[in-house]
Every structure is written in C-alpha cells, then in structure tokens.
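Chemist: Sequence first, then the predicted structure, then my questions.
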Amino acid sequence: MSEILKYISRTWNIKKLVAILSMFILFLTSGFPLFAQQQRFPKPEFESGYTQPVTSMPEARSDFFAIFDVLVLIVALSLISWLILKKRSRRGVLAVSVFSILYFGFFREGCICSVGSLQNVTLALFQPEYSIPISALAFFVIPLVYTLFFGRTFCAGVCPLGAIQDVLLLRPVTMKRWLQKVLGLIPYIYLGLSVLYAATATDFIICRYDPFVGIYRFDATFFMFAIGAIFLLLSIYVARPYCRFFCPYGVLLNWMSRFSKHHLTITPNKCIQCRLCEDSCPLGAINKPVPVKVMEDRQSATKRFISLSLIIPLLMVLGGWTLSNFHENLAKVNPKVRLANELMSFKPDVMLPSVEIEAFKSAGTPLTELYSQAAIIIEQFYIGAWILGAFLGLVFGLTLSSLSVFKYREDYTPDKGECVSCARCLKYCPVEK
C-alpha cells in the first residue's frame, strides 16, 4: 500500500484527481441507473384501481452494488487520508468532499450511511433474529478502523453529511469554549437514545430525523426540509453544526481518534511559535501552548482527583435514577406499547376504533399476549434508562473535569478527538517540510 501511495504522489496532482472523479461520477449517474432499470421486473398491475404508494426508502440494491459501495468507501478513505497526512492538501480534501456529496449524497441518496448503520449494529446485537446486511456492518466498522490509524479523515470529506456542511462554511465565527462543551453533550444524549430505541426494536431515530437525507432524495417533508435548511444556513457561519452538536456516530469517531497513531499535524516540522494558526480552526480544535506556571501543583491536583472520584459516581447514580423515572414515557414510542396503552383506554361505546386497533383485532392476536409483550418492552426500557442515565452522568462529570485540567504543552497541536482533519489550518503554517 505504501508503494502504491508513493507512486500516486509522484504521478498525480489535484487537477488530475478532480478530472478523474468527475468522469467517475458521470459514469455512475448515467450508466448504472440504466443498467439497474433493465434488470427490474415490471411492476404488477391492479384492476381494482389501487395506486402503488411512493416508498420513503430507496429500493434494495444488488450484492454487486453493495460491495461496490464498500469499495468506493475504502478508496475514498485511503485517498483522503493520503491527501491529509502526506500531501497536506486542503484542495484535495475539497475535491473528495464534492465527490462524496455527489456520490454518497445525491446518487446513493444518503444510504448506506455510516451514521445510521450504528442502529443496524445495535439491533443485530440485541435482536438475534435480525440479520444485519454486510454493507451496513462494513460502513460502520471501516471508518472507525481508519480513524484509529489516521484520525477523523472520514469526517473530513467522505461523510456526505459533514462534507456538505464544510463546503458551505464561508464566514466562520468562533464560539465560547464553555458553550461548545455544553452543546457537545447533545450527541451523547442522541447516541444513548438511538441505541436504546434500536436495541428494543422500537425505531431508527437517526434515520427518521436525519436533516440531510430528505434533501439528498428530494422527498423531504416540509418540516424536515426546514430543519435541513436551518442546518445548512448555520453551516455558513458555524462550522459543522450537525457534526459537532448532534451526530451520534461522531462520538465514536471522537473516541477512536484520540488513540490514532498517525494524525493530522498543523506543522510538518517543529513549531516556531508564529501563532498564525492560533485562530485558524473554525471548530476551535487547536490546543494552545500551556506554560508550566499555569499547571496545578501536585497537592491541588490530588485534591481535584479525589473530589472527582466522589462526584462522578454520584452523578452516574443520580442520572440513572432520574432517567429511570421516565422509562414509561420513553417506552411509549414503541408501537406495541403504544397500541397496548391505546387498547387499555379504548371505550367502544363512546370511541371509534383507530386503524391500529382494527388491524390488531383482525389479526386475531390474544390481548393478553400483547400486554405481555408490552410489559417486557417496558422492563427493557427501565433497564436501558438506568444505563443511559448513568452513562450521561459519567459524560457530564468527565466534561466538568476536562474544563479544569491543564496539561503542559509547548506547541500548537490539534485536539485529536475534536479535530475532523479538514486541513483548513495547514495553509496558515509557514513551516515547510
């Protein structure tokens, strides 16, 4: 692989890259849909006047196209990792971003999505009868593996959700660090809820409330189109608002990136303390030098460690207990629990049955069986709410501690967890290789 990358670096340039990507996109958008249409059987005709509804999900693809999508993902990740770490090219990142928007976004209609595949993996772990598609598993695992070695290069320009926000960033504004930390708690809540609802086979809330998929498919409801438009407008001024303050998959990438062996560096050689890159990152992901005099003495650091050791467990217990009191409200999203509650409050003398009640009665399922299933699901939500609350308490405690911990640092370095490897800071550094 290293020899291939060296050969590419000697023979390719960015103009050739853009030209090849453009030809590749043109080939995909013109040839493959025609081939796929020729392989379909004609739709059945109904004499009853029935009109087939428009599906909200794209049609299932053949195994060939699923494997092809995985190969495109690997090539895109390899290419952008080389452009960031070796070529150090912001233009290259933009080229891959445009390709991802066109291919993974508009052509593939935002599916399969690595962000949404988190729910497929969760469902497969907790529901043995569910068989996860190999492409969904690949889209979940492969970006995490690349992140472990090369940092968040997937976020840089391969993810169509992040790419479209990054391209629109024109007038970035800085945010207070405390505000970023507070808003940064939302993805952990979103992650916990998405895992809880997927584990109980209730719903895929990430896909349901994805603000960009409806735009990529040109079939968004007015509400979701408005949400997506708000995010895109915010992206002009606030760097990647969805990625930073909502994306649950970004939490996992953040964790993996902290252990990355090869990560983007602002300068290719020793930092000369010119301070030109100090405010170059629109995400605020650059760690500034911390002199020795700012560091705590050993006695204060020990007291802080003891205090946090006592506070964080209390926050975890408090969070678990608080959220467990709302487990029934969380469980009402589940269709079986919702139907059971509806049947319990249904009065046939004064109320008309809903479509769901009529469908249940026509199925002939015993009412006791439905109530038993609903009780099991509610119990699952009780346990899940305890775990989720404890998890959020741990995250809140660690966030508080991170605001008051100072590490000695000589150079300007990217925060491995928060940095999305967009390469915007590279052009500010005057140091050459």
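Modeler: Now that the structure is in, tell me what you want to look at.

Chemist: okay, CA-based contacts and neighbour counts for the rest of this
Modeler: Will do.

Chemist: tell me the secondary structure for residue 270?
Modeler: Under DSSP: H, G, I helix; E, B strand; the rest coil, residue 270 falls in the coil class.

Chemist: That one: neighbour count?
Modeler: Neighbours of residue 270 under the rule other Cα atoms under 10 Å: 11.

Chemist: now residue 333
Modeler: For residue 333, the count of nearby residues is 13 (other Cα under 10 Å).

Chemist: hang on, it in a strand?
Modeler: No. Secondary structure assignment (three-state DSSP) places residue 333 in coil, not in a strand.

Chemist: quick one: it and residue 200 touch, right?
Modeler: No. Assessed by Cα atoms under 8 Å, residue 333 is found out of contact with residue 200, at 10.6 Å.

Chemist: Using neighbour counts, pick out the buried residues of stretch 292-307.
Modeler: Residues of stretch 292-307 classed as buried: none (neighbour count, 16 or more other Cα atoms under 10 Å).

Chemist: next one: that stretch to chain centre, how far?
Modeler: Relative to its parent chain, stretch 292-307 has a centroid offset of 36 Å by Cα atoms, centre = their mean, to the nearest Å.

Chemist: List of residues touching that stretch?
Modeler: 406, 407, 408 (Cα atoms under 8 Å, 6 or more residues apart in numbering).

Chemist: Please compare the first structure with the one that follows:
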Amino acid sequence: MKKIFSIFSLFVLLIIDFAAFAQTQRFPRPEFESGYTQPVASMPEPRAGIFALVDVLLLIAALSLITWFIHRKRSRTGVVITSLFSIVYFGFLREGCVCSVGSVQNVVLALFNPGYHIPLSALAFFVIPLVYTLFFGRTFCAGVCPLGAVQDVFLLRPVNLKKWLQKVLGLIPWIYLGLAILYAATGTDFIICRYDPFVGIFRFNATFFMFAIGAAFLLISVFIARPYCRFLCPYGVILNLVSRVSKNHLSITPASCIQCKLCENSCPLDAINKPVEVKQMEGKRSATRRFILLGMIIPALMIIGGWVVSNFHENLAMVNSKVRLANELLHFDSNTMKESLEIEGFRTSGKTKEELYLESAAILKQFYYGSWMLGAFIGLVFGLSLAGLTRYKYREDYEPDKGECVSCARCLKYCPVESN
C-alpha cells in the first residue's frame, strides 16, 4: 500500500508541475505599468451564429458520410478521404475548435456554474458524436475527429503493445477525464484545451514546448496506433462506454467468419477479439464467491482512492490562480522578499486580502469534496478493471471489441469473405 501511495503521489505532483510549467510557457507573465487596472475575467464569446451552424452541419455531414463508407461501402479509402477533410477543415481551418474532445469541459462548467451559458455549437459537438456512436460505433473516431485523423495518417509501421501495458496505459484517460471534470467544475481551467498536443500545430502558434509534445505524439504515431486517442483522450473514454452498447457496430465480415485468421494481426489497435474455446461453466458457488469478493473490493478501493486523493486537494487547487495568489500573499514577507508581478497586479485591483482569502477558502473546500469524488471515481475504475479481468466471455468468431474499435476499417481489406 505504501508503494502504491508513493507512486500515486509522484503522479499527482508531476501533473501539477507540468500544469504550472505549461501554463507559464503558453501564457507569459505580463508587465505592469503605472496606472494598470486588472481586467475583469470573462468567458470567451461563442462563434458567430451562421458560422457555428456551418460547423455543426459539416460535422453531421462528415459523420453521415464516414458511417456510410464504413457500414455500407465498407471502404477504407472512404475513411481516409474523410480523415483528410477533417484534418483540413476541423483541424487547420477551424484551428482545432470547436472540438468534441474539449466540449466535455463546456458541458461540465454549464452543469456546475449557472452563470455560464454553454454555446449551442459546443453542446452539439458533444452530443452528436455520442448519438452516432450509440447507433453505429465509434465512427467519429474513425476519421471525423481531427486529432485521431492526423495520428492515423502518420501510422506507417504499426507495432502491437503487450496486453498488460495496454491495460495499464488505458487507465490514464480515466484519470485525465476526472481531473478535467474537477478543474472545469470548479471554474479553474480547461486543461484538455490548454494542453492539447495538436491545437498549437493546427494554429501554427505553438510554443516550442507544446510543439515538441505534439511532434512527439506524431512521431510515436508512426509505430504505435493513435497514442493520444488510446492512452490520453478523455472524450474517447465516454465514446468507449457508449460504443459498447451500439446497435449496429462495424463487423469484420459481411457474412459468416470462416476462421481464416487473416484479420488477426491487421488491427493496429489490438481491438479484435479472438475466438475463445468453450470451457466448463463456472460453478454457482464459485461465481457467488467471486461476486461477493468483488462487491467488497470495489467499495474499498473507492474509499481508499477518495482518501488518498483528498490528501492532495490543496496541491490540486494550486492550479487555480486565486488559490495560488492567496498562498503567495499569505507567505509574503516584504522585508526579505521582492513583490511578484501577480501581487503587484492584485494590489491595483482594489480587492482586500480578506476577500481573496475567503474566495480561496471556498475554492479549497470545493477541491476537497471534488478530490474525494475524483479518488472514488479512480478507485471504481480500478475495481471494474479488475472485475473485467475475471470475466470470461466465450466467442466462436473473430469480433471487433466494440469499446476499443475506432472503426478505422483497416481489417476489412484483409477479409477474403469481404473480397468475394
């Protein structure tokens, strides 16, 4: 337990350090001049109505087209064409925004902050891909999302990862989703957008640090299929869950599988489930014992996770500018320390220290309860992952994993039934 606690502590501290460093790199500190008045923070204005409508209509058109290519034409070429369009329009022309991945934060902020009115385009970009996924699987990921599309284009020499490594790395998006919800709910930051590795490239304005991160992801994409989508994307977690109950998911063969095994190594994401031999059914007593054990382990993991993360709520809250400023003022000594730019800007705002401390205390309280929920969520994910390892599902044919499969259609060209 001590080892796990230490590893988790290091992970949280690395996230906080990365957040602070990246924020400094992307938004340099201002220089205050005499007479400076601190501006009032405001939410960014949504895109003009007609242009936002065009974005939504093109999203629907692209989703409909790629779904038709996948389910009707069963064409990998059609997926590639749609991917190139998405990279050009949703990527470079729209500069990666509005983005379905980042829209998660808009939805969360709207739920927790009554004063924030979510742009309809952001809500549409969040909901519409989920609706298509519910009926047709992850066709949005196949080639409509510019982040996934640009990685897919770079995939030249795919290498499969070990199953255990995929399982471990696959837990990171859940943690990232939890952190994104926490920071959006408290009005602290939109970390998904701030640290998106590809937006700076799409906008041609990335700092060297962010450009290096994006370039690293693209370089890794040459060998490892969609590293951001599989091991970091928080919206992909939601799509994964919805796709598991999709009504008409992509099938490898248009008819019956002939067990030729040609598709076995065709999927670079390892999202094809192999046939599993039918074994003796698990005894009722054994199944009951396993169910009771998991029923005890999962709540325990949730409680432990909540307690562990709650111990870091002050560290997590330091990303919030008000909490960070209040902490700096609290420990500021005018006799031995030089006044920072943040403190100088605060003194010109007309707000008292007491007001700032009260706001900071309220935010810390939000982070305390939020970190308990975040830790419980992480514990639940770990527990369900363990439960999944003990669950056996027997199958007779090669089938796509409905959650992990992104409907890229690479497997279709390997199927001899498809070509006949």
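Modeler: Yes, it's here. This one's a predicted model, so the numbers in the text were calculated from it and none came from an experiment.

Chemist: if we can go back for a sec, switch the contacts of stretch 292-307 of structure 1 over to TSV; also include secondary structure, neighbour count and distance to residue 323 of structure 1.
Modeler: TSV is the format used below for those (DSSP: H, G, I helix; E, B strand; the rest coil; neighbours: other Cα atoms under 10 Å; distance: Cα to Cα, whole Å):
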residue	secondary structure	neighbour count	distance to residue 323 of structure 1
406	coil	14	32
407	coil	14	34
408	coil	13	38
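
Chemist: Residue 125 of structure 1 -> structure 2?
Modeler: Applying TM-score structural alignment, one finds that residue 125 of structure 1 aligns to residue 111 in structure 2.

Chemist: Against residue 123 of structure 2, how distant is its match?
Modeler: According to Cα to Cα, to the nearest Å, residue 111 of structure 2 and residue 123 of structure 2 sit 12 Å apart.

Chemist: swap in residue 367 of structure 2?
Modeler: Residue 367 of structure 2 is 26 Å from residue 123 of structure 2, by Cα to Cα.

Chemist: if you count what's nearby, which of those two comes out ahead?
Modeler: Neighbours were counted for residue 367 of structure 2 and for residue 123 using other Cα under 10 Å; residue 367 has more, 24 against 17.

Chemist: Wait, a helix at the more buried one?
Modeler: Yes. Checked against three-state DSSP, residue 367 of structure 2 lies within a helix.

Chemist: was I right about it contacting residue 185?
Modeler: No. Assessed by Cα under 8 Å, residue 367 of structure 2 is found out of contact with residue 185, at 9.6 Å.

Chemist: how about the residue nearest the centre of structure 1, what does it touch?
Modeler: Here the mean C-alpha position of structure 1 is nearest to the C-alpha of residue 249 (Cα atoms, centre = their mean), at a distance of 3.3 Å. Residue 249 of structure 1 makes contact with 114, 115, 118, 191 under the criterion Cα under 8 Å, 6+ apart.

Chemist: What is the neighbour count of the residue mapped onto residue 356 of structure 2 from structure 1?
Modeler: Under the alignment by TM-score structural alignment, residue 356 of structure 2 pairs with residue 370 in structure 1. Neighbourhood size, residue 370 of structure 1 [other Cα under 10 Å]: 16.

Chemist: same question, the one 10 residues further on
Modeler: Counted by other Cα under 10 Å, the residues lying close to residue 380 of structure 1 total 16.
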